[in-house]
Every structure is written in structure tokens, then in C-alpha cells.
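S.K.: The sequence isn't on hand, but the structure is:
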């Protein structure tokens, strides 16, 4: 797999939770460090995502917001 995004994190799928229109996927990239992604149900099915499977969390963002109390 080749992508232009430089932020690619290999990990293990902890959970795949299918909702009405979107699926939430939790990927652990290191002990205690988890990415959560919301993707379409169709994409989740096409990728064949299953708990315990290997996947990449790919981050491509043009903005990062920071907030404080």
C-alpha cells in the first residue's frame, strides 16, 4: 500500500461497532494508544474489518485545533 499521507500507524483492531450508517473502528497502535475512526458501513464491509485483525490508521489533516479550560 502506498499513500501520500505520511502519518500511517500500523495496529490491531480492538473493536468494530456497526451503527445505522457508520462503523466505528478502534485500532491500537501501541499499548494504551488507540485511534478511533468513523467510516461508512460499506467501507467497513469492503475492507473486511474484524476484531484482532491488522489495519492502518492513516491521518491526513490540514488543521489541528487546540483548546484549554
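M.R.: Yes, it's here. Just so you know, these numbers come straight off a predicted model, no measurement behind them.

S.K.: CA atoms for contacts and neighbours, from now on please.
M.R.: Noted.

S.K.: How many residues are close by residue 30?
M.R.: Per other Cα atoms under 10 Å, the neighbour tally for residue 30 reads 11.

S.K.: Break down this protein into its helices, ranges please.
M.R.: Taking DSSP state H, the helices of the chain run over residues 41-47.

S.K.: and residue 36, what does it touch?
M.R.: 24-27 (Cα atoms under 8 Å, 6 or more residues apart in numbering).

S.K.: buried subset of the residues you listed?
M.R.: Buried by 16 or more other Cα atoms under 10 Å: 24-27, out of the contacts of residue 36.

S.K.: The structure to be compared is supplied as follows:
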């Protein structure tokens, strides 16, 4: 699997909340660090997502904001 997106983070699916159209997927990428994504229900089913399964969070964005206190 190759992607042009540079921000690829491997983790483990922590939870899946399936709705009528969309599914919320929480991926643990490090102890105490979680990424949350909303994808279509069909995509979640097609990927075969399940709690405990490894998955990648791939971020493709033209802008990423950075802030400090």
C-alpha cells in the first residue's frame, strides 16, 4: 500500500460507532493519543474495520494549523 499523503499514522482501532450513514472510528496511535475520523458506513464495512484491528490514519490536508499558549 502506497499513498502520496505524508501523514500516515498506524494504530489500533479502539472504538467504532456506526450511525445510519456515517461511522466514527477512534484509532489509538500511541499511549494516550487517539485520532478520530468520520467515514461513511459503507467505507467502514468495506475496510472490514473491527475493534482491536490495526489501521492507518492518513491525513491529507492543504493546511494544518499550529498554535501555542
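M.R.: Cool, got the structure. Computed from a prediction, not measured in an experiment: that's the story for all the values here.

S.K.: Let's see which of the buried ones among the contacts of residue 36 of the first structure end up in strands.
M.R.: Counting by DSSP state E, those place 24-27 in strands.

S.K.: Could you measure from the counterpart of residue 3 of the first structure in the second structure over to residue 11 of the second structure?
M.R.: Alignment note (TM-score structural alignment): residue 3 of the first structure maps to residue 3 of the second structure. Here residue 3 of the second structure is placed at a distance of 17 Å from residue 11 of the second structure (Cα to Cα, to the nearest Å).

S.K.: swap in residue 40 of the second structure?
M.R.: From residue 40 of the second structure to residue 11 of the second structure the distance is 20 Å (Cα to Cα).

S.K.: higher neighbour count, the two?
M.R.: Between residue 40 of the second structure and residue 11, residue 11 has the larger neighbour count (other Cα under 10 Å), namely 20 against 16.

S.K.: Now the more buried one: closest residue in space that isn't a chain neighbour?
M.R.: residue 29 (4.2 Å; Cα to Cα, 6 or more residues apart in numbering).
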